[in-house]
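Participant: model the following, please.
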Amino acid sequence: MFVRNVLITGANRGLGLEFVKQLVVLSEPPLNLFATCRTPGTGKAKELQELSVANPRVKVLQLDVTDESSIVRAVEHVKKAVGNDGLNLLINNAGITTKGVTYDSVQASSAMNVLATNTVGPLLTTKAFLPLLRMASSKDTSHGMSCGRAAIINISSTLGSIELEKGGGPFVYNMSKAALNMLTKSMSCDLRKDDIMVVALDPTWTVTDLGGPRAPLSAEKSVEGMLNVMTTLNETHTGQFIDYTGKNLPW
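Facilitator: Presented below is the predicted three-dimensional model:
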């Protein structure tokens, strides 16, 4: 899968960092791989910074999906780097959760923070980068929708599936992913005219800081699967909810 220009949010750890690792070793890696995180100058981004030193295609940018001014600054950096080529692939990966929160203990501030990061964040990030996505799409009018042309991949979760909800659990996180799924569906309808593909991908329960050590799947296998799925996506998949194996999931 060749994608000229890619941007990933939440790229300093977990799935985001693994996306960076696997994309740079493709036989045809992106020309520009913008790896963003909230605090790139701290120890939390040490491994990401090391990747950027080893590979000049990786460009580390500060981007906090809950801070519009931060997003705007990132857009300006990307615009200067890509010129008229635009942005081909936006992976909205940044996400947080609340642990151990019950209906008796939940606080408005923590719940709103999860929603701001997991749902409103992808909305604001997509809004800001949409002109560059449209630019990339308009450069490739001979093909249908694809990740190589112009696409938005929202990293979701089966925990956001209302139909599959059977066990309760982290209800604030579940709410945020259910809302992200609706955003994905709405975006896919509105951006179809621009030939921009929008898909929600479920990485499944994965060993990350967010998923914890008991998860059954490694981040490496999850991202490997999602990248394989992304090579197959086209206009028939826009607006769908798909897991890392390519299976369609119910909303």
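
Participant: okay, CA-based contacts and neighbour counts for the rest of this
Facilitator: Will do.

Participant: quick test: name the residue nearest the centre of the protein.
Facilitator: Closest residue to the average C-alpha location of the chain: Asn92 at 2.3 Å, with CA atoms, centre = their mean.

Participant: which residues touch that one?
Facilitator: Contacts of Asn92 were listed using CA atoms under 8 Å, 6 or more residues apart in numbering, and they are 8-9, 122, 125, 152-155.

Participant: for Leu210, same thing?
Facilitator: Contact analysis of Leu210 by CA under 8 Å, 6+ apart lists 14, 96-97.

Participant: can you get me a residue count around Ala108?
Facilitator: Other residues lying near Ala108 total 8 when counted by other CA atoms under 10 Å.

Participant: do you know how far it is from Arg13?
Facilitator: For Ala108, the distance to Arg13 (CA to CA, to the nearest Å) stands at 27 Å.

Participant: one more to put side by side:
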Amino acid sequence: MSEFKIHSVLITGSSRGLGLEFIQQFLKSSNPPEKIFATCRDPEGPQSKELKNLAQKHPNVKIVQLDTTDAASVKASVKEVEKHLNGQRLDVLINNAGAFNHNSLETQTAEDMMCIYNINVVGPMLVSQAYHPLIKREKGSGKAAIVHISALLGSLEEVPELFSGFPVISYRCSKAALNMLSRCQYVGYKEDGIITIAIHPGWVKTDMGGDQATLTKEESVGCMMKIIQTLSDQQSGTFVDWQGKTIPW
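Facilitator: Below is the predicted model of the structure:
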């Protein structure tokens, strides 16, 4: 399988967790992207300190303010990124920013459902829409991709196996909706030469995943990087785990 040469990549939610790890591993890759756009809601906040340190050491890392749920912020970020691209295309968009709440069928509220849905579904939709003109492939210019960081808990078929331990209603519903967004983009963006894929990163030791998780950030992102760097048209529209195994919708 041929390697996907990534000249530019944008990752949402880059100030911590999987997003920050993606930045670090892209920098360590054998052919680092010429431009790595690390986006986060508050570049000047304390959570962004490690990201700012990376940007100071690596000139190819550009920190961009981006609140994925704020249309004005998304549009402003596109203008900033386009300026740095100098007329070139954005090769890969990784919709990583997400949120999680421990609500069951009994405790789930409308407010929480709408909040999580806004971050996990509306955000990726707004970002994908806004960046679509920069990702759209020109004839003969190689691959381009939109990668959604999804979750096994969004699989409709796997609900009976995992529900008792992880009811998390708003998170499940939002990730199932994100998967549908990914499938729709697969069909709608096919003619533009854009590969669209949803990836379950595994149960990872992050602020969201907790200390009981089975994977480290390094392991999860390392495996997902291999998938992203070898993406093919045949994988477009699929839902896979961090090892590349197909997950039922």
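
Participant: TM-score of the superposition?
Facilitator: Here the TM-score for the pair of chains, by TM-score structural alignment, normalised by the length of structure 2, is 0.94; 242 aligned residues with a CA RMSD of 1.1 Å.

Participant: give the buried subset of the contacts of Asn92 of structure 1 as a PyMOL selection command.
Facilitator: Applied in PyMOL, the following selects the buried portion of the contacts of Asn92 of structure 1 according to 16 or more other CA atoms under 10 Å:
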select buried, resi 8+9+122+125+152+153+154+155
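
Participant: assign the residue of structure 2 positioned farthest from its centre to helix, strand or coil.
Facilitator: Distance from the C-alpha centroid of structure 2 peaks at Glu106, with 30.0 Å (CA atoms, centre = their mean). Of the three states, Glu106 of structure 2 takes coil under DSSP: H, G, I helix; E, B strand; the rest coil.

Participant: trace it over to structure 1, please.
Facilitator: Mapped onto structure 1 by TM-score structural alignment, Glu106 of structure 2 lines up with Asp104.

Participant: cool, and Leu20 of structure 2?
Facilitator: Leu20 of structure 2 maps onto Leu17 in structure 1, by TM-score structural alignment.

Participant: what's the helix or strand that contains that match in contact with?
Facilitator: Per DSSP states H and E, Leu17 of structure 1 falls inside helix 14-23. Outside helix 14-23 of structure 1, the residues that touch it by CA under 8 Å, 6+ apart are 8-11, 29-30, 33, 35, 48, 51, 58, 93-94, 207-210, 219-220, 223-224.

Participant: please flag which of those sit within strands.
Facilitator: In strands, judged by DSSP state E, the following of the contacts of helix 14-23 of structure 1 are found: 8, 33, 35, 58, 207.

Participant: between those, which is closest to Ala81 of structure 1?
Facilitator: Leu33 (10.5 Å; CA to CA).

Participant: show the contacting residues for the counterpart of that closest one in structure 2.
Facilitator: Leu33 of structure 1 maps onto Ile36 in structure 2 when the alignment is built from TM-score structural alignment. Contacts for Ile36 of structure 2 (CA under 8 Å, 6+ apart) come out as 8-11, 23, 60-62.

Participant: state the distance from the residue farthest from the centre of structure 2 to Pro167 of structure 2.
Facilitator: For Glu106 of structure 2, the distance to Pro167 of structure 2 (CA to CA) stands at 10 Å.

Participant: ok, now Thr196 of structure 2?
Facilitator: Taken as CA to CA, the span from Thr196 of structure 2 to Pro167 of structure 2 is 28 Å.

Participant: could you find the closest non-adjacent residue to Asn181 of structure 1?
Facilitator: Of all residues not flanking Asn181 of structure 1 in the chain, Ala200 sits nearest, at 6.5 Å (CA to CA, 6 or more residues apart in numbering).

Participant: which strands and helices sit next to the helix or strand where that neighbour lies?
Facilitator: If you go by DSSP H and E, Ala200 of structure 1 is part of strand 197-202. The contact analysis (3 or more CA pairs under 8 Å, 6 or more residues apart in numbering; DSSP states H and E) places strand 197-202 of structure 1 against strand 151-155, helix 171-191, strand 241-243.

Participant: please identify the deepest-packed of those.
Facilitator: Ranked by mean neighbour count under mean count of other CA atoms under 10 Å, those are led by strand 151-155, which reaches a mean of 26.

Participant: who's in contact with Pro15 of structure 2?
Facilitator: Careful, residue 15 of structure 2 is Ser and not Pro. 38-40, 43, 47-51.

Participant: can you tell me which residues contact the closest residue to it other than its chain neighbours?
Facilitator: Counting by CA to CA, 6+ apart, the nearest residue to Ser15 of structure 2 once its immediate chain neighbours are dropped is Ser48, at 4.9 Å. Applying CA under 8 Å, 6+ apart to Ser48 of structure 2 gives the contacts 15-16, 42.

Participant: what's the match for Ser48 of structure 2 in structure 1?
Facilitator: Matched by TM-score structural alignment, Ser48 of structure 2 corresponds to Ala45 in structure 1.

Participant: tell me which stretches of structure 2 form helices.
Facilitator: Ranges of helices within structure 2 are 17-28, 49-57, 71-85, 110-117, 123-135, 159-162, 169-188, 217-229, based on DSSP state H.

Participant: average offset of the first one relative to structure 1?
Facilitator: The one in question is helix 17-28 of structure 2. When structure 1 is superposed, helix 17-28 of structure 2 averages 0.4 Å from its matched positions, counting by mean CA distance after the TM-score superposition for structure 1.

Participant: how about the fourth one?
Facilitator: The superposed helix 110-117 of structure 2 is, by mean CA distance after the TM-score superposition for structure 1, a mean 1.0 Å from where its aligned residues fall in structure 1.

Participant: how about the fifth one?
Facilitator: Mean deviation of helix 123-135 of structure 2 from its aligned counterpart in structure 1 after superposition (mean CA distance after the TM-score superposition for structure 1): 0.4 Å.

Participant: and that helix, which stretch of structure 1?
Facilitator: Residue span in structure 1 matched to helix 123-135 of structure 2, by TM-score structural alignment: 121-133.

Participant: how about the contacts of Asn92 of structure 1, which pair is most distant?
Facilitator: Thr125 and Ile155 (13.4 Å).

Participant: and the nearest residue to Gly13 of structure 2 once chain neighbours are set aside, how many neighbours?
Facilitator: Leaving aside its chain neighbours, Gly13 of structure 2 sits nearest to Ala97 (4.2 Å; criterion: CA to CA, 6+ apart). Ala97 of structure 2 has 25 neighbouring residues, counting by other CA under 10 Å.

Participant: what does Ala97 of structure 2 correspond to in structure 1?
Facilitator: Using TM-score structural alignment, Ala97 of structure 2 pairs with Ala94 in structure 1.
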